[in-house]
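Q: sequence and computational prediction follow.
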Amino acid sequence: MKLWATVLCLILACACAHAATPARGRTPLWQPAGGLKQTPIWPAMPPDAQPMPGPETVTIRTEQVGGRPWRAVTNVATPTMTVYPPTGRNTGAVVVVFPGGGFEVLAIDLEGSEICDWLTTRGITCVLLKYRVPSATYDWHCHCRPHNFALSVPSLQDAQRTLRLVRFHARDWHIDPHRIGVIGFSAGGYLVAEASTNYRRRLYPPVDAADHESARPDFALAIYPGHLTRGDGKLNPNVPVTADTPPTFILQAGNDDVDGVQQALVYYTALQAAGVPAELHVYAHGGHAFGLRRTGEPITAWTDLADTWLRTIGISAR
């Protein structure tokens, strides 16, 4: 019986977002296209560094999204950022991208580099964060996850550090230090909420001058976020929304069976109660983990809504 319980637990784990999808093949370590370079965000070892279960690996996932496979990076011990410069007129705005993947892997193209390709055409500088995964305390090897509402501390440390670095380099990068946003998908959407509500928490000691900058995003986009409610209609207490939480755009599908629509509804309700400008879009269909790849589902045109919202708050050039 013990053996069957273990087998059942592993089978159930396959339902987790991204993390349990079988790989079709392995490729060399992920590198950004176009001659762009990854830059380590920590000058030495990251804080609270933990040994990874193996070397950093890129896998090509077997399932198709928008008719194409997607790449997943795991065992990230050295977090990096990649700066994508805007094309055309520079608006001075910048967005830090948090790919999803259940804090187990990173959907590095589907919810990462492809997002930067969209944002840069809007005159926005894009910073793709390859944050640490697996990220404690998240462990997807069983279906019994008591940690499902904990802070993903290593990932949040990486997010805070990156926001501070972006603000520190604002003059060099020709960006406005008061127009720095974040966008995240699935687990990355939760990281958006974590960064938006925990920016005053000092999760690591300062390592250089950049760490004296603020880690608060000026605006945020949470796309099919998870971990925001226990399903009881109450907000996860680890994302304490206040009146200072940045303006937020939220998108989710009503039939999302990975991170249900209650995640978006509860977070939006909390933002409204705190007087935070927020915009919520819920579609009847669309599922989960589609990035911005167009399919037959209307929800995959969500970037049109986001473009309008970014214009409304004075960020996008379109």
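A: Great, that's in hand.

Q: can we go C-alpha only for contacts and neighbour counts from here?
A: OK.

Q: which residue ranges of this structure form helices?
A: Using DSSP state H, the helices of the chain run over residues 2-13, 114-120, 153-168, 170-173, 187-197, 261-273, 302-312.

Q: nearest to residue 81 among the ones you listed would be which one?
A: Residue 81 sits nearest to helix 153-168 of all the helices of the chain, at 7.4 Å, using CA to CA.

Q: now for that closest one, which elements pack on it?
A: strand 180-185, helix 187-197 (3 or more CA pairs under 8 Å, 6 or more residues apart in numbering; DSSP states H and E).

Q: which outside residues touch the shortest one?
A: Looking back up the chat, that one is strand 180-185. With CA atoms under 8 Å, 6 or more residues apart in numbering as the test, strand 180-185 has contacts from 93-100, 111, 163, 166-167, 189-192, 217-225, 289, 291.

Q: ok, residue 166 to residue 287 distance?
A: Distance from residue 166 to residue 287, counting by CA to CA, to the nearest Å: 33 Å.

Q: quick one, which of these two is more surrounded?
A: Between residue 166 and residue 287, counted using other CA atoms under 10 Å, the more crowded position is residue 166 (26 against 19).

Q: quick one: the more buried one and residue 274, what's the gap?
A: From residue 166 over to residue 274 (counting by CA to CA), the distance is 27 Å.

Q: next one: residue 117
A: Taken as CA to CA, the span from residue 117 to residue 274 is 33 Å.

Q: likewise residue 161?
A: Per CA to CA, residue 161 is found 26 Å from residue 274.

Q: more neighbours: the two, which one.
A: Between residue 161 and residue 274, residue 161 has the larger neighbour count (other CA under 10 Å), namely 22 against 14.

Q: give me the neighbour count for residue 236.
A: Residue 236: 19 neighbours (other CA under 10 Å).

Q: for residue 308, same thing?
A: A total of 14 residues lie near residue 308 under the criterion other CA under 10 Å.

Q: A further structure is provided below for comparison with the first:
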Amino acid sequence: MENEGYDPMRWLNDRGYDAWILEYTVAGSSSIRPIYPKPQEEALEAVRQIRAQDRVRILGIWGWSAGGHLAAVTATSPAAALDFAILAYPVISMEPGTAHMGSMRNLIGEDAQPEIRHQMSAQTRVTSETPPTFIFHTANDDSVSVQNSLLFAASMAAHRCPFEILILPSGPHGVGLALNDLKTSWTEELYRWLQNHTPKP
């Protein structure tokens, strides 16, 4: 929660952005597996509640790892109508060979029907209406393959949607903001992108 929740929230706040943290259903907090579609429903409800406050001009979503999958699925949902997305070393695919097996088991189960695998593979959900997206990964991520980010970027390109992808050559999964690590720090590029894709706070 600190590394991929409170730290990013403070980083955004310091730059004039409002930020909320969504504590959504994960396998560890639920005795029922698979947990689909509960996280997806909770994310859409969070979007609805934030918009109901009528305090933001634009609204985006930022997710990390398995939360990156939830962010990607939400960003590609017409019901969310989000303005931008940030995906940090995200799980994207639910297809065998690319999927992060733990995430797939927890979310949809190993025996999920092909149509559910397809529906929950975020790269298949991209349309021309998908909002601008910033994608970050490291090439040697040994937990969630960088192929996930590449799949999503390829779909964005195929639909001519604005995106930026930053792949650093080396860094562990879960690196977070890496503010004090020159080798894996990436937030300067993210902030430049945010300034170009969001109104000035």
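A: Cool, got the structure. From a predicted model like this one, the values you see are computed outputs, not experimental measurements.

Q: which one is residue 25 of the second structure nearest to, not counting chain neighbours?
A: Nearest residue to residue 25 of the second structure, sequence neighbours excluded (CA to CA, 6 or more residues apart in numbering): residue 39, at 5.5 Å.

Q: quick one: neighbours of the corresponding residue of the first structure for that neighbour, just the number.
A: Matched across to the first structure, residue 39 of the second structure falls on residue 155, judged by TM-score structural alignment. The tally of other residues near residue 155 of the first structure (other CA under 10 Å) stands at 25.

Q: and residue 148 of the second structure, by the same measure?
A: 23.

Q: residue in the first structure matching residue 72 of the second structure?
A: Aligned by TM-score structural alignment, residue 72 of the second structure pairs with residue 193 of the first structure.

Q: and the nearest residue to that match once chain neighbours are set aside, what does it touch?
A: Closest residue to residue 193 of the first structure apart from its sequence neighbours, by CA to CA, 6+ apart: residue 239 at 6.3 Å. Residues in contact with residue 239 of the first structure (CA under 8 Å, 6+ apart) are 193-194, 197-198, 228.

Q: go again using 10 Å as the cut-off
A: In this structure, residue 239 of the first structure makes contact with 149-151, 190-198, 227-229, 245, 267, 270, judged by CA atoms under 10 Å, 6 or more residues apart in numbering.

Q: so how far is residue 191 of the first structure from it?
A: Counting by CA to CA - residue 239 of the first structure and residue 191 of the first structure are separated by 10 Å.

Q: overlap in contacts, the two.
A: Residues touching both residue 239 of the first structure and residue 191 by CA under 10 Å, 6+ apart: 151, 197, 227.

Q: burial count for the first one?
A: Read that as residue 151 of the first structure. Residue 151 of the first structure: 21 surrounding residues under other CA under 10 Å.

Q: wait, doesn't it sit right on residue 197?
A: No. Contact between residue 151 of the first structure and residue 197 fails when scored by CA atoms under 10 Å: they sit 11.3 Å apart.

Q: find residues that contact each of the two.
A: In contact with both residue 151 of the first structure and residue 197: 191, 238-239, using CA under 10 Å, 6+ apart.

Q: in contact with the equivalent of residue 148 of the second structure over in the first structure, which residues?
A: Aligned counterpart of residue 148 of the second structure in the first structure: residue 263 (TM-score structural alignment). By CA under 10 Å, 6+ apart, the contact list for residue 263 of the first structure reads 190, 224-231, 233-236, 250, 252.

Q: tell me the spacing between the corresponding residue of the first structure for residue 83 of the second structure and residue 252 of the first structure.
A: Mapped onto the first structure by TM-score structural alignment, residue 83 of the second structure lines up with residue 218. Per CA to CA, residue 218 of the first structure is found 22 Å from residue 252 of the first structure.

Q: ok, these two, which is more surrounded?
A: residue 252 (29 against 20).

Q: so that one sits against residue 287, correct?
A: Yes. Using CA under 10 Å, residue 252 of the first structure makes contact with residue 287 at a distance of 8.3 Å.

Q: joint contacts of these two?
A: Residues touching both residue 252 of the first structure and residue 287 (CA under 10 Å, 6+ apart) are 224, 259-260, 299.

Q: neighbours of the equivalent of residue 131 of the second structure over in the first structure, how many?
A: Aligned by TM-score structural alignment, residue 131 of the second structure pairs with residue 246 of the first structure. Residues lying near residue 246 of the first structure (other CA under 10 Å) number 24.

Q: which ones are touching residue 246 of the first structure?
A: 181-182, 193, 195-197, 216-221, 271, 276-278.

Q: if we use 8 Å, what do you get?
A: Residues in contact with residue 246 of the first structure (CA under 8 Å, 6+ apart) are 196, 216-220, 276-277.

Q: contacts for stretch 93-101 of the second structure, please.
A: Against stretch 93-101 of the second structure from outside (CA under 8 Å, 6+ apart): 91-92, 104, 117-118, 120-123, 143-145, 147-148, 151.

Q: how much space separates the spatially most central residue of the second structure from residue 87 of the second structure?
A: Among the residues of the second structure, the one closest to the centroid is residue 68, at 2.6 Å (CA atoms, centre = their mean). Per CA to CA, residue 68 of the second structure is found 5 Å from residue 87 of the second structure.

Q: cool, residue 43 of the second structure as well?
A: To residue 87 of the second structure, residue 43 of the second structure is 15 Å away according to CA to CA.

Q: swap in residue 94 of the second structure?
A: Residue 94 of the second structure is 16 Å from residue 87 of the second structure, where distance means CA to CA.

Q: equivalent analysis for residue 44 of the second structure, please.
A: Taking CA to CA, one finds residue 44 of the second structure at 17 Å from residue 87 of the second structure.

Q: which one of the two has more residues nearby?
A: The residue with more neighbours, out of residue 44 of the second structure and residue 87, is residue 87; 26 against 16, by other CA under 10 Å.

Q: hmm, residue 136 and that one touching each other?
A: Yes. At 6.3 Å, residue 87 of the second structure counts as touching residue 136 under the criterion of CA atoms under 8 Å.

Q: what touches both of these two?
A: Counting by CA under 8 Å, 6+ apart, nothing touches both residue 87 of the second structure and residue 136.

Q: how about residue 3 of the first structure, what's its match in the second structure?
A: Correspondence of residue 3 of the first structure to the second structure, assessed by TM-score structural alignment: none assigned.

Q: residue 223 of the first structure reaches residue 253, doesn't it?
A: No. Applying CA under 8 Å, one finds residue 223 of the first structure not in contact with residue 253, separated by 9.7 Å.

Q: any idea how many residues pack against residue 249 of the first structure?
A: 21.

Q: could you check how far it is from residue 232 of the first structure?
A: Distance of residue 249 of the first structure to residue 232 of the first structure, given as CA to CA: 23 Å.
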